[in-house]
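[1] just to be clear, the model below is a prediction. Sequence and coordinates:
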Amino acid sequence: MRFRHFAYVSLMALALAGCNDALETTQIDLSQVKNKVEQPLPPRILTEMAAKSMDRNSPILIRIFKEEGQLEIWKAKTDNRYDKIAGYKICAWSGRLGPKVKQGDRQAPEGFYNLTKANLNPNSKYYLAINTGFPNKYDAVNGRTGTDLMIHGACSSSGCYSMTDEQVLEIYAFARDAFQGGQTGVQLQAFPFRMTAENMFKHRTSENIDFWKMLKVGYDNFEVTKRPPEVNVCEKKYVFNQQSAGAFNPGGKCPEMSAPPALTAALASYDKTYDIAYAKASKQFDGMAWYDPSEAERKAVVAKSRKGRELAYAPTGTSLEAGRMMKVADLEGMTAAKTATTVAANTAAGSAPADASATVKAADAAIVNPASVPVPTPSPISPTATALVPVEQPQSVELAAKKPFWKFWDRN
């Protein structure tokens, strides 16, 4: 009898341990969904919530990793620390690794965004959508432009993070339940990749490396505390978990600020481990760097999956599937060749391209002919939802108990 009980407990533990992986693909019959806006989370997720001491309406956090093609939902437990509750494979994201800079560049945003209930779009023609809040204060003060950048269904992207309809149904439900529980701001963390020492070394030659190092500070704060960092902007840069009596002015000088001693000590310990791992990566990949594939190259990898689907279905594949490590000299030569091709294309046209998307297409043509790649449909937002989405969102994320972040940090 005791053996049977032990076997049952072991089986249940194994099932729960595999839940996060199982959520990579959802199994929902959309034809049976009567009200997509109020569709409850499936029993398997509720079961794991209970196992992890999470309330159905507790706060959530969304993390996106472009290179790996992953969107994760993290949820607060009873101790106010967050744990991963669901993971989804992103069906399509456009552009390459790197932040969105201007309207028309087809880039999906990278950075820290605050989502309110107004960011939910139940009327999206792409099933359901959540506005990312781009441009935020950092984007705006740095002159970055773009609108209506979403997390939505339909698996078709033009600057958005596009999921399948089944996936976005669950993601939307997570956000809806959290807002119903009193959360006023859901933090969205959008990264180019998991910011490990190995990945940072592999991407050290990228023109975006300084921007990514800044994002990594926020990434590290979350890794150490398992709580959304408090985000502010001053001197046109992000700052994380900083206490200050003065105000944070995005374009002005940063006020005198400091981090809680306990957090500073924890980050110092984290950095020591990181430095050791970075040194190891530098030896392992000496003289090598990562080649970031174009959108066209990523689409080519998953082209077979489009057979039998509607034209609008346009998965992009992941950078890990289409990218590769290269000798730095070869990578620099390839980059120079692409730049020359872009300049030649612009010169042949007689003038600069009308927008950044023309430059992106010309650059991609140097490696893969995108003529056979279907053009994604426009970024989704219904006319009725436009007024619901705020132009700019505040950066601070309000936690459920409405305490300053350092109070949470001091609590064990």
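    Nice, I can see it.

[2] C-alpha from now on. contacts and neighbour counts both.
    Will do.

[3] hmm, residue 177 and residue 56 touching each other?
    Yes. Assessed by C-alpha atoms under 8 Å, residue 56 is found in contact with residue 177 at 6.8 Å.

[4] would you enumerate the residues in contact with the most centrally placed residue in the chain?
    The chain has residue 64 as the residue nearest its centroid, 2.2 Å off, counting by C-alpha atoms, centre = their mean. Each residue near residue 64 by C-alpha atoms under 8 Å, 6 or more residues apart in numbering is listed here: 70, 71, 72, 188, 189, 190, 191.

[5] which one of those sits closest to residue 320?
    residue 70 (11.5 Å; C-alpha to C-alpha).

[6] near the residue nearest to that closest one when sequence neighbours are not counted, how many other residues are there?
    The shortest distance from residue 70 to any non-neighbouring residue, by C-alpha to C-alpha, 6 or more residues apart in numbering, is to residue 89 (4.8 Å). As a burial measure, residue 89 scores 21 neighbours (other C-alpha atoms under 10 Å).

[7] put this beside the first:
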Amino acid sequence: MTRRPRIILGISLWLCLTSAAMAQPAFKQRQLQYPRVRAAFVEKEPLLKAKFSEKELAYPPANIFLRIFKNEKQVEVWVGSGQNGYQLAEIYDICSSSGGLGPKRARGDRQVPEGFYHISHFNPASSFHLSLGLSYPNRSDRILKKGSDPGGSIYIHGDCVTIGCIPITDDRIKELYVLAVEARAAGQARIPVHVFPARLDSLNFAALQREYAGDGALIGFWENLKTGYDRFQSSGRVPKVTIDNKGKYLFE
């Protein structure tokens, strides 16, 4: 490679890195143009700083990870802490739910999805105060759907009403939204969200096996989810998730 192409390549790489670095703070500034987001930061940021300080966690968080447990009606917020993996920062209660245990397979089935997702949309002007969209349907959902339409528009949001979403009240969504904006602004392009029927420890999973013994396909699906659950439980690190041609989750 001659000197001139090397210089051009170097400039191109510098421009790409600079653009990426500038894009994330710009995201936060765009979000802060919305009144509800500004109000959430004013109200909740001092509280979050105090909570994080008490737990010896860095604020603002560079990355976060969410786990949702349908049976327990809880949303866990984990914060990345460098070499120590993730530490639990907060648990928010889900205040209303629809459907039952088991994955979402069709539009209108009222089910909350189960599987491995990420935050795909920030809605600063939601009908439910603020909301964070899940990347449902993912490839597994599209493969395993019933009929032609697996549905969509699944959000973690405010208020306390739902048909297939995850409401945690206006007060709590303010905190979670602030954390998600900060993580995105720090460079976390994908905030992982893992949704489980319940905490899949040995006792709970045995109870699910007994209660749903007649549904082998559902138990098999939950066994697949449990593999991902166990990976995080044992390592404190979010596993890399891929999906095979049959809709099964694979973990690295």
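    Arrived safely, thanks for sending. Everything numeric here is computed off the predicted structure, so don't read it as measured data.

[8] what kind of secondary structure is the residue mapped onto the residue nearest to the centre of the first structure from the second structure in?
    Under the alignment (TM-score structural alignment), residue 64 of the first structure maps onto residue 68 of the second structure. At residue 68 of the second structure, secondary structure determined by DSSP: H, G, I helix; E, B strand; the rest coil is strand.

[9] looks like residue 74 of the first structure contacts residue 62 (just checking).
    Yes. Residue 74 of the first structure lies in contact with residue 62 (C-alpha under 8 Å); the separation is 6.3 Å.

[10] please enumerate the shared neighbours of those two.
    Between them, residue 74 of the first structure and residue 62 share no contacting residue under C-alpha under 8 Å, 6+ apart.

[11] not counting stretch 95-102 of the first structure itself, show me its contacts.
    Here stretch 95-102 of the first structure makes contact (C-alpha under 8 Å, 6+ apart) with 66-67, 105-111, 143-146, 159, 192, 208, 292-295, 356, 360.

[12] counting neighbours, which of those residues end up buried?
    Using 16 or more other C-alpha atoms under 10 Å as the burial test, these include 66-67, 105-111, 144, 146, 159, 192, 292-295, 356, 360 as buried.

[13] could you pull out the helices in the second structure for me?
    3-31, 35-54, 139-144, 169-185, 202-211, 216-235 (DSSP state H).

[14] highest mean neighbour count out of the ones you listed?
    Ranked by mean neighbour count under mean count of other C-alpha atoms under 10 Å, the helices of the second structure are led by helix 169-185, which reaches a mean of 22.

[15] that helix vs the first structure, mean deviation?
    With mean C-alpha distance after the TM-score superposition for the first structure, helix 169-185 of the second structure departs from the first structure by a mean of 0.7 Å once superposed.

[16] chain center to that helix: distance?
    Distance of helix 169-185 of the second structure from its chain centroid, counting by C-alpha atoms, centre = their mean, to the nearest Å, is 12 Å.

[17] just tell me the aligned range of that helix in the first structure.
    Counting by TM-score structural alignment, helix 169-185 of the second structure corresponds to 164-180 in the first structure.

[18] can you tell me what sits against the matching stretch?
    25-28, 30, 36-41, 56-60, 73, 88, 91, 117, 120, 126-130, 151-155, 186.

[19] any of those buried? List them.
    Buried among the contacts of stretch 164-180 of the first structure (16+ other C-alpha under 10 Å): 26, 36-37, 40-41, 56-60, 73, 88, 91, 117, 120, 126-130, 151-155, 186.
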